[in-house]
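> Below is the structure, and that's it, no one-letter string:
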């Protein structure tokens, strides 16, 4: 064996072997669970049904009255299902929108990165947004009267996927840790595997499963939009979905480590909530924030840099065209640094609490060792 082999408790397993052994155990136990397989299948079928239904609804939602200025004609040339009214200038387009003769106007805009913008009364028609290859800035003449429907739909999508995946797997990790403590299985495990390798294996195993679900959901979205011929919307969602997967990876590792550490501080299943409740609130917060503030640029900007909400906030800003090219890179660096710090703290808590049976271990004791 190499000098890196672990001999604590008589183990001759290398660190990598020990971690992968635990990860395989976690993955195998989930895949053998009928409840996990059935719930995952229902999730995938439901997601596919929603994507296909939404795509056909968008395809059938034709005849949307739209005013188009002369300098914006090329941006709607390939769009289908629009009842276009040609106007001379922006003022004429806005007049038609205010009078209710058209649902929105597409106008040339030199300040827009795409060269054009949408003008609407209270919210841009979803059918129009779906027909455009890229989502341009939207200017509302009466913003207090409504919300951007497309942004709201995207907010629900990113928010609920993060909420379900993080809470499901976070709770599963916590229950697994406490079950092993309660049944004394953990004493057998650490006789062959170092405590930190046990933690790493649990996190990696559940991360593989969670990322697998995210990637399959992304594939379902691509397939559904392709089947319904919504290639324009697919192009607009491509970058946000890719960034969501990247942010979710590090965000999940961060939360999974903390869930395992929090669960190691108790010895009974009924006590899990006392230590994991703060983490559950951190998982739920991004969902509610993005739902209620999806049209608030300031709140979304703050969310995109806070590590616990960045996996939802930054992809949302990218979808809405609010993020500069460098912002996702800066945000992911902050998230990765926080992730490393959280892993170090979680490993210390886990190592100092795992073999303590009986009452709840205080956080100060877990950190002090």
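Nice, thanks for sending it over. None of these values were measured; they are calculated from a predicted model.

> From now on I want contacts and neighbour counts done on CA atoms only, so please keep to that.
Noted.

> Would you check that residue 139 makes contact with residue 120?
Yes: with contact defined as C-alpha atoms under 8 Å, residue 139 counts as touching residue 120 (6.4 Å).

> Helices of the stretch 201-350 of the chain, start to end?
In the stretch 201-350 of the chain, the segments counted as helices under DSSP state H, counting those that start in this stretch are 231-263, 272-292, 297-303, 310-320, 327-353.

> related to what we said a few turns ago, between residue 139 and residue 120, who's got more neighbours?
Taking neighbours as other C-alpha atoms under 10 Å, residue 139 and residue 120 compare with residue 120 leading, 27 against 17.

> then this one, side by side with the first:
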């Protein structure tokens, strides 16, 4: 008599479930078409913006003798010499130039940018390092650079978290309706099934983010706007790390919330609060990107940190140790959410019919 094959190890089981999740998404025409549209749209946007920037006239910038070395040779700038800092400020104030670059011994970069109401985005993105920015009339406008950064990081996280969060929820309920879940948990533990679902969708989400980043790099290179990426390396790297843990946090909660219902029509009743946890922080970061207090707080809140902290890093408003503390808080929250989600998932997965109450799902 042949002995039964040994059960696969937990890592192997998790990856088998993850492969199943990845394969089912890649076989879905809706998923493939929507991803293709997203990537093509991103490529078209990058190319359009790059060519528009390349065809636009140069940015008029005043420079003093002690700052010319920092901007000389940068494409897209029309330099005007100023005798001293006061003369440079006068050129900015009367509108002769959009901004001025002056020497600043107190700055780590050796120079500072002076602008009227908001610094020109093209200038700041062209500089190798973001310098301090001094506004002559700060109440007259807001920084377009900060707004672009908040929108860019925010949209990527919002779209990925919402899209894959709803996909995980639908997958969980579909398995409950078709009774497939009963077969799955007869072969592997419930926590392994949950882990596999989270891992599989995280791989897909990260792949989309990397593809979008690659498209941005290629698009800017094709349009001759490679200088726009200078200074973005560190914020983008941190965004990828924060995105990873932030997505795992939300994915596990979406799976747990979906396990509490048995019909596709009821998914919204348990996942709506999670959707709000994604959207509210996103809008707060976008609308208050120029408020140091609000954006500072949001960069430490786990649900908004994946957007808030990279924006602060991009604008040079965060100290080197701040992203480490924020990431530690996010990881701790992620670990706690996984424990809670696993408990809800285990207690609700096999219960059919009426929606499982949260108190019952959290019961022992």
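Good, I have the coordinates. Please read these numbers as outputs of a predicted model, since none were measured by experiment.

> Quick TM-score on the pair, please.
For these two chains in superposition, a TM-score of 0.95 is obtained (TM-score structural alignment, normalised by the length of structure 2); 361 aligned residues with a C-alpha RMSD of 1.6 Å.

> if we can go back for a sec, for the helices of the stretch 201-350 of structure 1, which one ends up most surrounded?
helix 310-320 (a mean of 27; mean count of other C-alpha atoms under 10 Å).

> what's that one aligned against in structure 2?
Using TM-score structural alignment, helix 310-320 of structure 1 corresponds to residues 305-315 of structure 2.

> so what corresponds to residue 107 of structure 1 in structure 2?
By TM-score structural alignment, residue 107 of structure 1 lines up with residue 102.

> in what helix or strand does its match lie?
Assigning secondary structure by DSSP states H and E places residue 102 of structure 2 in strand 99-103.

> For the residue nearest the centre of structure 1, give me its contacts.
Nearest residue to the geometric centre of structure 1 (C-alpha atoms, centre = their mean): residue 162, 4.0 Å. By C-alpha atoms under 8 Å, 6 or more residues apart in numbering, the residues touching residue 162 of structure 1 are 248, 283, 287, 311-312.

> Helix or strand: which one has the residue mapped onto it from structure 2?
Aligned against structure 2 by TM-score structural alignment, residue 162 of structure 1 finds its counterpart in residue 157. Element membership of residue 157 of structure 2 [criterion: DSSP H and E] is helix 144-177.

> Now that helix: buried residues?
145-147, 149-151, 153-154, 157-158, 160-162, 164-177 (16 or more other C-alpha atoms under 10 Å).

> counterpart of residue 10 of structure 2 in structure 1?
For residue 10 of structure 2, the residue aligned by TM-score structural alignment is residue 15.

> neighbours around its match, how many?
For residue 15 of structure 1, using other C-alpha under 10 Å, the count is 19.

> What distance do you get for the residue located most distally from the centre of structure 1 to residue 71 of structure 1?
Most distant from the centre of structure 1: residue 88, at 42.9 Å, with distances by C-alpha atoms, centre = their mean. To residue 71 of structure 1, residue 88 of structure 1 is 9 Å away according to C-alpha to C-alpha, to the nearest Å.

> what do you get for residue 193 of structure 1?
In terms of C-alpha to C-alpha, residue 193 of structure 1 sits 68 Å off from residue 71 of structure 1.

> Same drill for the two, tell me which one is more crowded.
More crowded of residue 193 of structure 1 and residue 71, by other C-alpha under 10 Å: residue 193, with 27 against 17.

> quick one, helices of the stretch 1-150 of structure 2?
10-26, 29-55, 68-71, 85-93, 121-126, 144-177.

> residues contacting residue 346 of structure 2?
Residue 346 of structure 2 neighbours (C-alpha under 8 Å, 6+ apart): 190-191.

> how about it, what's its match in structure 1?
Match for residue 346 of structure 2 (TM-score structural alignment): residue 351.

> same check, this time on residue 227 of structure 2
Aligned partner of residue 227 of structure 2 by TM-score structural alignment: residue 232.
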